[in-house]
Every structure is written in structure tokens, then in C-alpha cells.
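Engineer: Next come a sequence and a model predicted from it.
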Amino acid sequence: MRPRLLALLCVTGSLVSGCGLLPGGHDRHTVTVWLMKDSASQDFLRRFTEDFERTHPDLRLDIRIQQWTGIVDKVRAALRSDAGDTPDVIEVGNTQVPLYVEDGRLADLTLESMRDWGKEDWLRGLAEPGRDGTTQYGVPWYAASRVVIYRKDLFAGAGITDPPKTRAQWLADTEKLNSGGDQGIYLAGQDWYTLAGFVWDEGGELAVRRDYAWHGALDTPAALRGMDFYRRLQALGHGPVDADEEHPPQAGVFAGGEVAQIVAVPGLADSIVRQNPGLKGKLGFFPVPGKAAARPGTVFTGGSDLVVPRNTDDQFAATAVVGALAGAKWDTDLARTMNYVPNKTTLAGAVAGEEGVAAMAAGAAHGRATPNTPEWAAVEADNPIKGYMTRVLRGADPRAEARRAARRITEELTPDLG
């Protein structure tokens, strides 16, 4: 951003940062940063700001808190703007990065990623959506992924001493739990994020890119194996086959008792205990099991990347902020403060003391994101995967339904081929 006099500097959002002049009368450059609501606590932002401004005496931070509702349109407008008050750094959802890359208005951060930021250790589920070909536009910041939340007392009552580490053992334990009168697992029929992990574990994909066009891939043998495992697991409970995990909210179902497991982010445990205080101290967490004990299952990884608009007035200052936020010191601080997964597999030890976050970090190390194309938003808008899952769980032919869903995905991702 352009230099501003002290009288003209101001701060908006939930973080108030100071304004002033450097000794000798030289004014500081202000770097405007857009962060999303609840991504970081005010205490974290205060501590980060104080440290950054101390170590970068020529810069000031203006951190502005944004709402998720309507953020895509707001970011796109900022990226196109020629006004002098546009942001220099923006936090965006990891799967949103392709939307902004398509507009061609993000700065290329490949060199910094390779030279200074240790990109080889980044979580795949955060790094891949931030990349277009060999160019890195989004820098991973933090992640969250699904784990299994379970009732320790119900596991003990069924004679299960240790959480399962393989999918085969998970099925066997869940069947044992289900036969005791409780639901072995509550798994809604349209929880397609969980299905995606099983598909990826089998070597399948939701969609693949061939000859510069995207094609749905749910009808491959590998993807069908993932759906078959989902069907077998979902049958060991009473989850509705025609609804997703939010209809009804699975936290409420679990809090109602007589449910041994759900697949969810660890933070949902707080909601469960608020609704049923009697479950305090009875909940545990383990990574979604994989096909072999040596590796947890693949899971969908959500979270945020940091991007720098091409229209920033000072890309050097903007990348300094990105480097600090995404660097080991403050990234691990954020993870501990907010119960996130750090952006690198090598930093997982920073959250080892929290059972739920540690389980999440183990899964996120093998996490994936949705297909790296801006058109994927159109798939989710009227998601054919959900209908496919419901029809299979009701007994329809999986291959025929997978072909139908794959065609729908292809039509949304590559309309000219539809």
C-alpha cells in the first residue's frame, strides 16, 4: 500500500493496531490483511501484530476481519479493483483458490515457496488447490479434517480395548457395537466428504482431467470399491439414507445417546457435551482407519490458504506477512490456540498433546481436496454424488448409478462435453 501519514491511518475489523511514525519522522507502510471471522483469536492477532511490527519496523498491519457469507464476490471485486485501499494479503478457503486463479489476478508465489517456505512439507490437501500447474498462488495456513469421535464407555462395554487401525477391524468393531443395542455408527447416507476419503483410499477419484477436460470418475472400479465400503459401514447404524450429516445435525443425534461413533471434525465434541453434559470425559478420537495399520485413511482436508493479489502496491511487504503467518513459529502457535492442524506434516508434533487434534493431524497428513478446478463449485451446488449415494444405499445397481453421477459431474465440469 502507499505510505500514509499518521493522521490518515485507520484500522477496521476486530483487531485494533496502532498508528505511528518511525523515529526520525519516517512513516511506515501499511499492509492490509483480510482474515476470516473466527480463524484466529483476537489474542493471537494481537501477539502476532506486535511481533511482526517489532521485527519489521518499516511496516504496520491493518487486519480486517471478513465474513464467510458473500466472501467470494467480495474477494473477486477486490482483486479487480484499482482503488488504493484493496487488501495486500487475503485468507481464502483452500478449495476457493482455483476460483481466483481463473481470474488471473493472484501473485505468483512459487519462488518464495521453493526458496523460503519449505513447500515440500506442506499438507497436500492445502497445497494442491493453491497450485495451478507448477505455479503456486495459495500458501497453506491451517487445516482441519474429519476423525472418528467415539464413546469410550460403549467401546469398553463391547470389549474393545483399542480403537481400530484398519478398515477391516473398524467394520468388525462397529458390527460388535451395533449388535449390543446401540448404533455401531451414525453415518448419514449423503456424507459425500467421508465417501470421498474411501474412494481416494482405493485409488479412485471424484473426477480426473484428460486432454484438458474434466471427467467424472465415480464409475471406475476403484471408486466403486470406495462406495461399497461406505455402504457396508453405513448399514451398521440408523443414519438416514436420503440426508447428509447436517439433516439432522449429527452432533444432536450423538448427544441423544446410544450412538457409538460418528465421523466429524473433533471440535464437534464440544457441541455434543454441551447438549449432553453426561458425556463429558467419555468421548475419544481416532483417525479414520486406512486399509493397512501403518497409514490412516485418506480424508478430505479443509482449511485456508493465504494469497497475495497482483494489484498490491507492495508485494515484498505482502509476502513478508504471508511468510510470517505461515512460518513455523506462528503457524504452530495458531494451531495450538485454535486446535487446528499446522500447515506442514513436520509440525504435527506441535498438537500431539491434544487427542482430537492429534488424530486430525494424522489423517490430514494424507488428506486431499476436491478436484482443482473452479467449476467444482457448480458440482456442489446441486451435488449428484448425494443422489448417487442414496440410490445405492436403497439397493440400486451401483455401476449404473455411478455412471449416471459421473456423467452429471462431467457436464458440470466441462459443459461443452455434456
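Structural biologist: Thanks, I have it.
Engineer: from here on, contacts and neighbour counts on C-alpha atoms
Structural biologist: Fine.
Engineer: Grab the most central residue of the chain for me.
Structural biologist: Gly302 (0.7 Å; CA atoms, centre = their mean).
Engineer: Next up, identify which helix or strand that residue is on.
Structural biologist: Per DSSP states H and E, Gly302 falls inside strand 301-307.
Engineer: now the helices for the stretch 251-400 of the chain?
Structural biologist: 268-275, 315-326, 328-338, 355-364, 376-381, 384-393, 398-413 (DSSP state H, counting those that start in this stretch).
Engineer: Take these and write them to CSV, including mean neighbour count.
Structural biologist: Below are these laid out as CSV (neighbours: other CA atoms under 10 Å):
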stretch, mean neighbour count
helix 268-275, 17
helix 315-326, 20
helix 328-338, 19
helix 355-364, 27
helix 376-381, 15
helix 384-393, 21
helix 398-413, 20
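Engineer: closest one to Leu99 among the ones you listed?
Structural biologist: Minimum separation from Leu99 across those (CA to CA) falls at helix 376-381, 8.8 Å.
Engineer: which secondary structure elements does the closest one contact?
Structural biologist: helix 398-413 (3 or more CA pairs under 8 Å, 6 or more residues apart in numbering; DSSP states H and E).
Engineer: nearest residue to Trp122 other than its sequence neighbours?
Structural biologist: Lys344 (4.3 Å; CA to CA, 6 or more residues apart in numbering).
Engineer: show me the contacts for the nearest residue to Leu236 once chain neighbours are set aside.
Structural biologist: Leaving aside its chain neighbours, Leu236 sits nearest to Gly184 (5.6 Å; criterion: CA to CA, 6+ apart). Gly184 sits next to 174-178, 236-237, 259-261 when contact means CA atoms under 8 Å, 6 or more residues apart in numbering.
Engineer: Next, format the helices of the stretch 251-400 of the chain as a markdown table and append distance to Gly13.
Structural biologist: Shown next, in a markdown table, are those (distance: least, CA to CA, whole Å):
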| stretch | distance to Gly13 |
| --- | --- |
| helix 268-275 | 27 |
| helix 315-326 | 18 |
| helix 328-338 | 19 |
| helix 355-364 | 29 |
| helix 376-381 | 28 |
| helix 384-393 | 38 |
| helix 398-413 | 37 |
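Engineer: this is the comparison structure:
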Amino acid sequence: MRLPKIAAATAVVLLAAACGDGSGDDRPDGLTVWVMGTSQDALVEYFDGVEARFQESSPDTDVHVEFIPWPDAQESITNALAGGDAPDVIEIGNDQVAGWASQGALLDITDQVSGWDAASEMDQNALEYGTYNGVQYGVPWYSGVRTLYYRADWLGELGHEPPTTWDELVTVAEDIQEEYGVSGFGAPTDFTNGIASFIWSNGGEIAVQNGEEWEGRLTDPATVEAVEFYASLSTDGISPQGYVGENELVPLADMANGELGMYIDGGWALASMEEQAQDPAVLEDIAAAPIPGADGIAPAFAGGSALSVFSTTQQPDLAFELLTVMGDQEGGKGFADAAGFFPAYPELLESDEYQEDPNRAAAATQMQNTRFFPTTPRWTAADQDNKILPAAVLEIVRGGDAEEVLAEADEQLTAILNEPVE
């Protein structure tokens, strides 16, 4: 089935008017890139630059970019596998690499990556996250992490620095509530990314791989303690009851309107805050800091996207060449800056550009302490489809015994992660 050419914000962007010059070269007139999201002026300008760089070595090959809305990604890729229009290079969520690789959508690029100098400069954990069964199917394009948003003016008036530990988090939250009459911290229960940071910071795990089998770790004492603490933020009145059963979009609106002191979210939340703030002046008092952990900065899930070569491309070598232009330090930083994320190159995050801006500095610091979810196609089924961890937290908040709830959740998690990949 031919994918519709979506008008306006999600239109196909044709970055060059001229096609091949008829010289007889076997290179194609164009390569197609699928980018997830919607078209923006900054992104179109970025791809103009990508095409110009790419055409230095392939002057007769245009770069065609199609923006695919994230909600349509599953159907679009499935249709491409079934014989519909397909890209040569594709962006996918970094937690989706294993899933699409297992379905045959992505090309094995192990040899090409091993010979690409830029790969050694990337975040090696993020690069490893682009593998499945020991095969490289994707490389990190950009990264994004969550941080702690807080009311800097309130903390200043209270004489507090941003909290760096759980105890400090509770103290600051209680003082905010007492002084300003709003909840001090938001802890939504449908928030795996946030809950995971609490687990990891306490030395716990969600699941680990033992040989070819996955083993849930939700009954580990460190994990139980972390989940109990996170749940207690709701049961003890630190976090509003209105966030029980909700995701981070609910506290976002409250943060933007002066109804909350602190909560955890990513840099992408700032644009939403601007849209929802009834008084834009409030946003000037919102700052960011690394996520507080049990005894110091907590690890955060390193979200972001990977670049892959689609399995049906007729020009795999040329497609990988285009991938390198998009994904080297220049290309990776260019896209990250245009889209509001961070490049997947640790040394770039140490520059003044990231360290001197307070909000970017918080995320750049957080980027030095990241973790990843289980590298298995079954993680989506465990988390997005069955919401195993959020459901357990919700049940505990509603009065369930933590050890019993997590024991049952652990059995379910282990079973799902070990189901055969179709």
C-alpha cells in the first residue's frame, strides 16, 4: 500500500529539485529517509544541510525526507514490510530496535559500523542498545533524558538547593506544601521511566538477562524498597491523589500554572508548558536539576532515537553512507539542536554550549548517568501493552502489599520477556 503524502506539517520534503544527470552511474536518483514526528522549519533546514554534505560524494542522488507521525509509525513500518513504500534510512525509537530487528525490518550493519570511526566516539552504552542478538541494527542519533523540574524562586525563598537525595526531596516537598499551599512533588503512577530511576538509584533492577533467559528482579529487596518509597509519595500526601493512575502529562499542566513545586520530565516538556501556562511569567521561575536518588543523582533512562537502514533498500551501501552523514558528530549534533535534544557524543556534552545554560546543563549532567531497559523485543509487550511496573505501583498505592504485588508482577514480567519472538 502506498503511504499517503501527508499535507502541511507532515508533508514529504523534497530537498532537491534535480534528479540524476543520465551519466549512466548506477547510483539512484534519490534515497528516502523516514523521520518520526512532524516537519518543522529547523528540521527542513537541517536536512538541506545533510543533502548538501551527502552530495559532495554522491552529487546526483537526492535526499527525500518523509515525516511520519509517531502514532502512525507502527502501521507505516508494517505496511513497508508488506511491500508498500519503504525508506532507505529510518529513524526509530532506541527502545524499538530489537522489536523491529526481530521482525526483519532492519538491515544488519555490524560490519559497516565496525569500520566507521564516529562509532567509537558515541555513547557506547547507547550504541550497544542498537544491537539485537549480538547484531548491530541501529546507531544512536540523539538522546534525551528526564530531569527534575522545580520552582527556583520557591526553593530560593525557602533556603533550599535542588534536592539530590530522597530525604531532601521529601523535605523540600513538605516545605513547599506548607509555605505555598500546593503539592511539593508529582509522582504519577503510570510513569515507568520515572519509577525506573528510583529503582536504579537504590541499586535495584527491573530485569536482567541470564544466558538466553530473562529474569525479573522486581522482588529484589532494593527494588521493593524503591517501589515502596515511590508509592509512599502518593500515600503520604507528598504527591496529589489526582496523579494516581496518571502519566506525567497531568503534573506538567500543574507545573506550568504554579500548582506544583517539582516533578520529573524531559526537555521536550518545556514547549508543552509554554502552551499550557496561563501566566507565561511562571515559566521564568522553573529550572531543572538532575533527578535525586536514594543517596545522590539517580540514573535516568536514556531515551532518544536510532538510525537504521531499512531491510528492503536497493542501495544498502549508499543508504549507510547517508546514515553516516546524519549520524556523525556534525549530523547528530545538528539534528539534536534542531529538535531540542542532545547529541549521542559524550565529549560534545562537556562544551560550554551545554554547560553554561542552566536547564541544558542539568540534562547534560544527567546524560552522564543513564541506563537502558531490557534489550528485547518483548519489552514493549511488558511495559506498553501490559504496564507491569505501573500497574504494580498503582496497586500498592491503593493498599496492596508491596512484596505480594511485586512477586506477582515479577512472575508476569519474566513470563512475557521470555515468550517466543514471532
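Structural biologist: Alright, I've got the coordinates. Bear in mind the structure is a predicted one, so any value in this text is a computation, not a measurement.
Engineer: Superposing both, give me the TM-score.
Structural biologist: Superposed pair, TM-score by TM-score structural alignment, normalised by the length of the first structure: 0.86. Supporting alignment: 399 aligned residues with a CA RMSD of 2.6 Å.
Engineer: picking that back up, go through the helices of the stretch 251-400 of the first structure and name the closest to Ser17 of the first structure.
Structural biologist: The nearest among the helices of the stretch 251-400 of the first structure, by CA to CA, is helix 315-326 at 14.8 Å.
Engineer: Now do the closest one: which elements does it pack against?
Structural biologist: strand 89-93, strand 139-145.
Engineer: Buried deepest among those, which one?
Structural biologist: strand 139-145 (a mean of 30; mean count of other CA atoms under 10 Å).
Engineer: Tell me how many other residues surround Gln74 of the second structure.
Structural biologist: 12 (other CA atoms under 10 Å).
Engineer: and what of the one 5 residues further on?
Structural biologist: Counted with other CA under 10 Å, the burial measure for Asn79 of the second structure works out to 16 neighbours.
Engineer: Who's the closest spatial neighbour of Gln42 of the first structure, skipping the chain neighbours?
Structural biologist: Per CA to CA, 6+ apart, closest to Gln42 of the first structure is Leu15, 6.5 Å.
Engineer: Tell me how many other residues surround that neighbour.
Structural biologist: 18.
Engineer: Would you agree the residue nearest to the centre of the first structure is in contact with Leu126?
Structural biologist: Yes. With contact defined as CA atoms under 8 Å, Gly302 of the first structure and Leu126 form a contacting pair (7.4 Å).
Engineer: Now the common contact residues for these two.
Structural biologist: 94, 143, 369.
Engineer: mind checking how far the closest residue in space to the second one that isn't next to it in sequence is from Pro374 of the first structure?
Structural biologist: I take that to be Ala143 of the first structure. Take Ala143 of the first structure and drop its neighbours on the chain: the residue closest to it by CA to CA, 6+ apart is Gly303, 4.1 Å away. To Pro374 of the first structure, Gly303 of the first structure is 17 Å away according to CA to CA, to the nearest Å.
Engineer: Gly181 of the first structure too?
Structural biologist: In terms of CA to CA, Gly181 of the first structure sits 45 Å off from Pro374 of the first structure.
Engineer: One more: Gly18 of the first structure?
Structural biologist: In terms of CA to CA, Gly18 of the first structure sits 38 Å off from Pro374 of the first structure.
Engineer: again, but for Pro342 of the first structure
Structural biologist: 25 Å.
Engineer: out of the two, which sits in the busier spot?
Structural biologist: Each of Pro342 of the first structure and Pro374 has its neighbours counted (other CA under 10 Å); Pro342 has more, 31 against 17.
Engineer: is it true that the more buried one touches Tyr142?
Structural biologist: Yes. Assessed by CA under 8 Å, Pro342 of the first structure is found in contact with Tyr142 at 5.3 Å.
Engineer: any shared contact partners between those two?
Structural biologist: 331, 335.
Engineer: looking at the helices of the stretch 251-400 of the first structure, which is closest to Ala83 of the first structure?
Structural biologist: helix 315-326 (16.0 Å).
Engineer: Check the offset of the closest one from the chain's centre.
Structural biologist: 22 Å (CA atoms, centre = their mean, to the nearest Å).
Engineer: What's the separation between Phe185 of the second structure and Leu394 of the second structure?
Structural biologist: Noted for Phe185 of the second structure: a distance of 17 Å to Leu394 of the second structure, by CA to CA.
Engineer: How about Gly204 of the second structure?
Structural biologist: From Gly204 of the second structure to Leu394 of the second structure the distance is 19 Å (CA to CA).
Engineer: repeat for Tyr263 of the second structure
Structural biologist: When distance is defined by CA to CA, Tyr263 of the second structure is 18 Å away from Leu394 of the second structure.
Engineer: follow-up on the earlier one: and the strand holding Gly302 of the first structure against the second structure, how far off on average?
Structural biologist: Taking mean CA distance after the TM-score superposition for the first structure, the mean distance separating strand 301-307 of the first structure from the aligned residues in the second structure is 1.2 Å.
Engineer: For the stretch 101-250 of the second structure, which segments count as strands?
Structural biologist: 131-132, 135-136, 139-144, 146-151, 207-210, 213-216 (DSSP state E, counting those that start in this stretch).
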